[in-house]
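In: have a look at this prediction, sequence included:
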Amino acid sequence: MLVLLPPSEGKAASGRGAPLKPESLSLPGLTAAREAALAELVDLCTGDEDKAREVLGLSEGLRGEVAKNAELRTSGTRPAGEIYTGVLYDALDLASLDAAARRRAAASLLVFSGLWGAVRVTDEIPSYRLSMGVRLPGLGALSRHWRAPMAQVLPEAAGGGPVLDLRSAAYAAAWKPKGEVAARTATVRVLHAPTRKVVSHFNKATKGRIVRSLLTAGIAPKDPGELVEALRDLGYEVEAAAPTGAGAAWALDVLVDEVH
């Protein structure tokens, strides 16, 4: 099973690992697109700081993120699973998983990124700031920049099993599963059970807990139907709708009582 995750807006500081080697990251078919995005971002952030903040959508309080981006080629690195923080990743809590669950995480989790396209949690990257909704001066909209290389690389990465898509809309725009991959993809909404309204903060926490539950249980469903049953066995209340036409994905609603 492949699990597609959004990144976190905030990130941990860069680590003490060797500087970034784009060619060493997973999914080497994305290397050229990564190099192009990296070059554009570093060039932007080594120039006019106010322009960079405007392009990146950063407040005055986040001015330091521009300097951080300017040093991406020389900054230390750490595993992506340690770089990404926030509600979903706190609930997932990769660091506390046992060795077997960490191996499953390394093999199955793919974090989407405006800068890297997608990385595995074991890929060594520096801390950065670049959301998928940004339009870089030379590349334009990042979601569009990533569509062609993603379309070449992601179907192979998906393998033959189910794809659990937990991305937000901005990151889903970079790659939409098609054909038979779409038919074995399941998207997830988290709804407040009594009202059937989409929840916000608890949405991310629930998605993190779902992934953690699957990893710790060692469940390897063969298709979305088995995934639904596995989630129910793990105690989640799930309503599932199978695809209704070509190119459609499964739609899973996870119902929760808390709406923090």
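Out: That came in fine, so what should we check first?
In: for the rest of this, base every contact and every neighbour count on C-alpha atoms.
Out: Fine.
In: buried residues in whichever strand or helix holds Gly225?
Out: Under the criterion of DSSP states H and E, Gly225 resides in helix 224-233. By 16 or more other CA atoms under 10 Å, the buried positions in helix 224-233 come out as 224-225, 227-228, 230-231.
In: mind giving me the packing neighbours of that helix?
Out: strand 237-241 (3 or more CA pairs under 8 Å, 6 or more residues apart in numbering; DSSP states H and E).
In: flag every buried residue along the strand it packs on.
Out: 237-238, 240.
In: stretch 250-260 too?
Out: For stretch 250-260, the neighbour count (16+ other CA under 10 Å) marks 250-256 as buried.
In: okay if I get those residues as JSON lines plus distance to Ala80 and secondary structure?
Out: Shown next, in JSON lines, are those (distance: CA to CA, whole Å; DSSP: H, G, I helix; E, B strand; the rest coil):
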{"residue": "Trp250", "distance to Ala80": "28", "secondary structure": "strand"}
{"residue": "Ala251", "distance to Ala80": "28", "secondary structure": "strand"}
{"residue": "Leu252", "distance to Ala80": "27", "secondary structure": "strand"}
{"residue": "Asp253", "distance to Ala80": "28", "secondary structure": "strand"}
{"residue": "Val254", "distance to Ala80": "27", "secondary structure": "strand"}
{"residue": "Leu255", "distance to Ala80": "30", "secondary structure": "strand"}
{"residue": "Val256", "distance to Ala80": "29", "secondary structure": "strand"}
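In: next up, a structure to set beside the first:
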Amino acid sequence: MLILLPPSEGKTAPVRGDRLDLSALSEPVLTPVRERVLDALVAVSARPDAAEVLGVGAGIADEVARNTALREAPTAAAKRVYTGVLYAAAGLDRLTPAARRRAAASVGVVSGLWGLVGPEDPIPAYRLSMGVDLPGAGPLAATWREPLRGVLDPRAASGELVVDCRSATYLAAWRPARDVHRTWVQVRVLREVAGHRSVVSHHAKHTRGVLTRHLVTRRGREPRTAQELARAASELVGTELLAVELDAPATGAATLSLVVA
């Protein structure tokens, strides 16, 4: 099982820790692209128009300025750097040793800067979205597409279940090949009020985090099919969820809908 998450927009900057070492990150085949994107981000972040180029508001100018020192910045495990609604619910920094090992093997964060990192990978806090067209690197979703195919397509093609909790911006960087869609399940969250269902961002982030935590902490064999995933998610009905619905067509990707109040 591979659970794909987006990074959080906000991040907790480590106050101490080793300096960034790209060779310490998982998936070392991505290092050359990481080097190129990192160099481009450092250069752009020193420009007067950095906030505009990075698509962020002037109110977080300090976070943009922090990008200029990423190579010297202290690092911490990604599970502690990524914060926000999804990561608070997932609680990847609050796991038993057994669940921590499962998360390390099963959870991947798709990032505009790193491509793909695991919860234990040491990274600094940074500001960069996958939706940015970064001078010196190009549109990041396109920049990462082929490298991520090289890393993720073999896992999907092997029959490993891909539980995709990413937002549309990060979906643009990698989708499995059509012939392996049967192993890919996209997770969506619907809010139900008075019988009417709608998509809402805050609930989606929280609920995807809840599902992630459940999958890495529950006892028993991890799900291997979309149907087994739906049954595992159904264990949350009555507590976090109102209902779980699976749309698994004969061809194409499956969709797991999590319904919340």
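Out: Cool, got the structure. Just so it is clear, the structure is predicted and the values come from calculations on it, not from any experiment.
In: if we can go back for a sec, in CSV, list the buried residues of helix 224-233 of structure 1 along with distance to His201 of structure 1.
Out: Listed next are those as CSV, based on distance: CA to CA, whole Å:
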residue, distance to His201 of structure 1
Pro224, 25
Gly225, 27
Leu227, 24
Val228, 23
Ala230, 24
Leu231, 21
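In: out of the residues you listed, which is nearest to Leu109 of structure 1?
Out: Leu227 (15.4 Å; CA to CA).
In: now find how far off-centre stretch 25-33 of structure 1 is within its chain.
Out: Here stretch 25-33 of structure 1 is found 16 Å from its chain centre; the criterion is CA atoms, centre = their mean, to the nearest Å.
In: show residues contacting the helix holding Gly225 of structure 1.
Out: 162-163, 184-186, 210, 214, 219, 221, 237-238, 240, 250, 252 (CA atoms under 8 Å, 6 or more residues apart in numbering).
In: those strands in structure 1, which residues are they?
Out: Using DSSP state E, the strands of structure 1 run over 2-5, 78-79, 109-113, 117-120, 124-125, 135-136, 140-141, 163-165, 185-192, 197-198, 237-241, 250-256.
In: what span of structure 2 is the last one aligned with?
Out: Counting by TM-score structural alignment, strand 250-256 of structure 1 lines up with residues 254-260 of structure 2.
In: other residues contacting that stretch?
Out: With CA under 8 Å, 6+ apart as the criterion, stretch 254-260 of structure 2 contacts 181-182, 184-192, 203, 207, 226, 230, 240-248.
In: from those residues, list just the buried residues.
Out: The neighbour count (16+ other CA under 10 Å) marks 181-182, 184-191, 203, 207, 226, 230, 240-244, 246, 248 as buried among the contacts of stretch 254-260 of structure 2.
In: which residues does Asp247 of structure 2 contact?
Out: So Asp247 of structure 2 contacts 254-256 (CA under 8 Å, 6+ apart).
In: tabulate these (JSON lines), appending distance to Pro32 of structure 2.
Out: JSON lines is the format used below for the contacts of Asp247 of structure 2 (distance: CA to CA, whole Å):
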{"residue": "Ala254", "distance to Pro32 of structure 2": "33"}
{"residue": "Thr255", "distance to Pro32 of structure 2": "34"}
{"residue": "Leu256", "distance to Pro32 of structure 2": "35"}
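In: in structure 1, which of those residues still touch?
Out: Comparing the contacts of Asp247 of structure 2 with structure 1 on both residues aligned by TM-score structural alignment, their matches' CA atoms under 8 Å, the contacts found in both are 254-256.
In: closest to Gly10 of structure 2 among these?
Out: Distances from Gly10 of structure 2 to the kept ones among the contacts of Asp247 of structure 2, taken by CA to CA, are shortest for Leu256, at 26.9 Å.
In: quick one: map Ala61 of structure 2 onto structure 1.
Out: Ala61 of structure 2 maps onto Arg63 in structure 1, by TM-score structural alignment.
In: residue contacts, the closest residue in space to that match that isn't next to it in sequence?
Out: Using CA to CA, 6 or more residues apart in numbering and skipping residues adjacent in sequence, the residue nearest Arg63 of structure 1 is Arg53, 6.9 Å away. By CA under 8 Å, 6+ apart, the contact set of Arg53 of structure 1 is 59, 63, 66.
In: contact partners for the first one?
Out: Same thing as Ser59 of structure 1. Arg53.
In: wait, which of the buried residues of strand 237-241 of structure 1 is closest to Gly117 of structure 1?
Out: For the buried residues of strand 237-241 of structure 1, the nearest to Gly117 of structure 1 is Ala240 (28.9 Å; CA to CA).
In: which one is the aligned partner of the closest one in structure 2 nearest to, not counting chain neighbours?
Out: Aligned counterpart of Ala240 of structure 1 in structure 2: Leu246 (TM-score structural alignment). Leaving aside its sequence neighbours, Leu246 of structure 2 sits nearest to Leu256 (CA to CA, 6+ apart; 4.7 Å).
In: for Gly114 of structure 1, same thing?
Out: Met132 (4.2 Å).
In: and Thr251 of structure 2, by the same measure?
Out: Nearest residue to Thr251 of structure 2, sequence neighbours excluded (CA to CA, 6+ apart): Arg182, at 7.0 Å.
In: thanks a lot, see you next time.
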